[in-house]
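Undergrad: Let's see this in three dimensions:
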Amino acid sequence: MPKRTFSENLGRGAGSMLLERRSTGTIEVYLLLRRGGKQQRRKLGVYDEVNEHGQRCGLAYWRREAASVSAELRQFDTLHAYDEHRRRIALEKERAVAEEARQGTFQQLLSDYVDNMERLGRSSFKEVRGTLKLNVLTPFPALCARRAKDITPPDISEIVRHCLQRPVATKGRGARPTKANATIGKKRQADKLRAYLQAAFSFGLENDLDPLRVGNTLYGLTVNPARDVPVIKGANRANTWVLTKDELRAVVLAVEELPVRHCAIAKSMLYLAGQRVEMLCRAVWADFLDDGEHGPVMRLVDRKGGHDTPDRDHLLPMTPRLSQIMAPLLALEAQGKAPGPFSIRGSVNIAPSTALNIFTELGDRLASEGKSRRFTWRNIRATIETHLAAMGVTQERRAWLLSHGRSGVQAKHYDRYSYLYEKRHDLDRWARYLDGLAVESKTDNVVQLRG
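TA: I've put the predicted structure just below:
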């Protein structure tokens, strides 16, 4: 009958390895050590078992394992101290695994970033979500599945390069953009994408340290990989041009030909001096109130700013001319269906994209008729501010009127004056300017008929 036990000395002070056969035939492997005058043993495993690497553990394997454990055990006074040491190591590994499991992927980071924008009421969250889906999530699924902390600056550069090189997305309506405009448009979109990615990683860096963060996801970020990707040169050149006085006159006249509510919305956008469309589309009936000192006013909510910038009320006086222009829209309140005045169907507020499209279609039409260059609402806003400047409205007053960002501690935190008097004066001047364009056109037509 084979021997029941087998032992082998590991060297002076290292103890010995013991193999012991059980009645079942299983051979167990032990390490024997003498501590405090007493011999103690520690089970190492089972002879000929298959380890985690798929290898059978024979005699050579257990000799190495026994020598390794013996060397480690000799650093501790007792086996109990050694066991505590191993337990701490195991807990640390478990925590590391759990921490790794909590660390979000690149896709999770982008999704959480946009969700946070929506939670904070940022008006651009839909645009950002669509841009990231088109340029990151769809074309780079493998990259999006990686941990956010593993994304590198070259990865960000490749994403932005893809945005620059992909074909221009069109919806098939109207004339196609010229090659030059398409190129500049792609540059602008690529630079916006770069900025969105940089903001997303900044959000991730702050999230890991924020005790008020929502959820348990951590990203493990230490750097912002989008920070060092350079700004796209030439990305903002396309929007520097503005309409001439004759082109603006053509716009004013063309707006009059629109259906009643389309006309009222488009004229409101013009006569309100180019307020941000997202702010107008959020207006509800409760935002129309009487200031007491300054009469009827319309309150718009300005949500533009950083993640820690609170919403700001932007008050605009409802001048007699504005009330006249908006009459078809203000009449909707009596019907009790539309939540606010800027509604086409009389049941829901108009979407910003629908309002913007009014001027996009006008730009296509007037360009095809040779009355102006092709424009969008962005060009109209630049045109309005430029013409206001030409009329002598100072930069500071234009900032009050159009709710541009305020800088400096005094302006941001202590100046709570609404500037309604100044806004009323400038809106009245602007209304007279636009009305004058239409009058000049009618006068020119009369002169031509008489001629």
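Undergrad: Going by C-alpha atoms from here, please, whenever you check contacts or count neighbours.
TA: OK.
Undergrad: Could you grab the helix/strand/coil label for residue 301?
TA: strand (DSSP: H, G, I helix; E, B strand; the rest coil).
Undergrad: what do you get for the one 5 residues further on?
TA: Local secondary structure at residue 306 is given as coil here, using three-state DSSP.
Undergrad: how far away is residue 287 from residue 1?
TA: According to Cα to Cα, to the nearest Å, residue 287 and residue 1 sit 98 Å apart.
Undergrad: Could you do residue 81 as well?
TA: 40 Å.
Undergrad: Between these two, which is the more surrounded one?
TA: Neighbours per residue (other Cα atoms under 10 Å) separate residue 81 from residue 1, with residue 81 holding more: 13 against 3.
Undergrad: which residues touch the host helix or strand of the more buried one?
TA: Using DSSP states H and E, residue 81 maps to helix 79-102. Helix 79-102 has contacts (Cα atoms under 8 Å, 6 or more residues apart in numbering) with 73, 76, 216-219.
Undergrad: Using TSV, lay out those residues together with neighbour count.
TA: As requested, the contacts of helix 79-102 are exported to TSV (neighbours: other Cα atoms under 10 Å):
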residue	neighbour count
73	17
76	13
216	12
217	19
218	22
219	24
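Undergrad: The structure of the following sequence is requested for comparison with the preceding one:
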Amino acid sequence: MSNLTDLEVKNLSEDSYKTESLGRGRGAFMIRKRGKSYQAFYRYWRGKQKAMVPIGSYSPPRTKASGLSLKEIREKATELATLRQQISPQDLKEYLEQQEADRQQQAEEKRRQAEIESSYGTLEDLCTSYLSDMEIKGLKSVKTVRNALNLYCLEAFPKLAKAKARDITPDDIVAIIRKMMEQGITTTCNRVRSYLMTAFNYGMKADHNPRQLTEHGKRFNIDFNPVMAVPKQADYERVRDRRLSDDEIYDMWINVHQGKSSWSPVYGLFVRFCLACFGNRPEQLNDVKWSDIDFRMKTLRFTDFKGKHGTPKKRIIPLTPTALDILEQVKSVSGDYSWPFSTSGKTPIRTDNVANFLRAYNDWRSKQLKEKNREVPDTWTQKDLRTTATGLLTRLRIPKEQRYLLQSREDGSVESKHYDHDDRLEEKWDAAMIYDDCLQKIISGKASDTLVDLEHYRQIKGH
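TA: Have a look, this model is predicted:
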């Protein structure tokens, strides 16, 4: 049989067809006309039954219809005939149907894997989820951590921010820290490393946290923490030990408003309150509400989020006469507010504003000393009040256990890790009154180097 021509196919009548043999035992291809379209098939026999495998649409020459030319149909039919011989005795149509089923299954698996992959969170998603968890826990450091991660990681490395968290490598962490070092940043390098370390540790557990999946809908599938392989720079850790002298405490108490005289007196009173409350952390005292103060029992309660895992711990400290006097003064400003140390009544003052307030005082103090040709000491911050208070407590020979109770430090006991009930309040009062007596002498200009022995004080108190 001669080869089909385009003219023969074109002249087909409605629902008729033409065939072309591919050789003995190799089957044939046929083209059938249906309406205005032409469909091509590969035809072969399996036993006494005819089998048809679709090839595609035929497109006559010089037409705009999409489809295959007669030559292309012939080539495809020849390929099918050859394949039929290669897979024999398996049936061609069954083989092709199985191939199509396998292809669809593979496509579905690929789609499913792509869907799973798209559900994996990026480094940016990980940081966002971690920061959200910090906010839920009420951690005060969330703002600092957010600013650092945004500045040094997400904004500095936008491509890395969009990479899957599970694909982040130690080399990526090194790149982040290295860039900071090249910019002359030292201590903050270790801080950012610590934030990333904690974020990845959080991400490794987050996949099994129903709340995280509900609120963020992202999985991270992190197999290992890439930050672990990047060492901390020990020489970048500067241990600050700035303690105010008695003269500096006296001057601060009298002149702390000189730097920002236009600011609310609440700021100066807050600085004094931090020292009067044994150097407890500003961010904790700042959040205290009037409802946390028991004026009858002369105590103050607050929640300490500092420490491993940020587990909240109840704390209670005595309010000495000095601390109570400060609260009486601040009542005239914020007595109708929820917080003693508030200027708006809507929120407590911000500790970064306190930092600015003290910076202005330090500048004023330095200027005064320079004008008098006196030595200018290093500036100090609100955090140095804690070190100063510790120095005073140590100087007064108050035992470590009582110091820890007053300053809300953990002493390693189970009790201190979770609670700080008033059943130890008497111990605190003994140490608190010695401390307050010393502080009163300093701020009145009557400081003495005489040391006070706590046991001796208790014996005097008992008489």
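Undergrad: quick revisit: check the mean deviation of the next helix-or-strand element following the helix holding residue 81 of structure 1 from structure 2.
TA: The first helix or strand that comes after helix 79-102 of structure 1 along the chain, using DSSP H and E, is helix 106-119. For helix 106-119 of structure 1, the mean deviation from structure 2 after alignment is 1.4 Å (mean Cα distance after the TM-score superposition for structure 1).
Undergrad: list the buried ones in helix 106-119 of structure 1?
TA: Buried residues in helix 106-119 of structure 1, defined by neighbour count with 16 or more other Cα atoms under 10 Å: 106-117.
Undergrad: same deal with stretch 408-424 of structure 2?
TA: So stretch 408-424 of structure 2, judged by 16+ other Cα under 10 Å, has buried residues 408-410, 416-417, 420.
Undergrad: could these be laid out in a markdown table, adding distance to residue 390 of structure 2 and secondary structure?
TA: Formatted as a markdown table, the buried residues of stretch 408-424 of structure 2 follow (distance: Cα to Cα, whole Å; DSSP: H, G, I helix; E, B strand; the rest coil):
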| residue | distance to residue 390 of structure 2 | secondary structure |
| --- | --- | --- |
| 408 | 12 | coil |
| 409 | 11 | coil |
| 410 | 14 | coil |
| 416 | 18 | helix |
| 417 | 20 | helix |
| 420 | 19 | coil |
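Undergrad: Which single one of those residues is nearest to residue 382 of structure 2?
TA: residue 408 (16.7 Å; Cα to Cα).
Undergrad: right, and that closest one touches residue 279 too?
TA: No. In this structure, residue 408 of structure 2 is not within contact of residue 279 by Cα atoms under 8 Å, at 9.5 Å.
Undergrad: For stretch 379-392 of structure 2, which residues meet the burial criterion?
TA: For stretch 379-392 of structure 2, the neighbour count (16+ other Cα under 10 Å) marks 380-392 as buried.
Undergrad: in structure 1, what residues pair with it?
TA: Under TM-score structural alignment, stretch 379-392 of structure 2 corresponds to residues 374-387 of structure 1.
Undergrad: List the contacts of the spatially most central residue of structure 1.
TA: Centroid check for structure 1 by Cα atoms, centre = their mean gives residue 114 as the closest residue, at 4.5 Å. Residue 114 of structure 1 is in contact with 125, 128-129, counting by Cα under 8 Å, 6+ apart.
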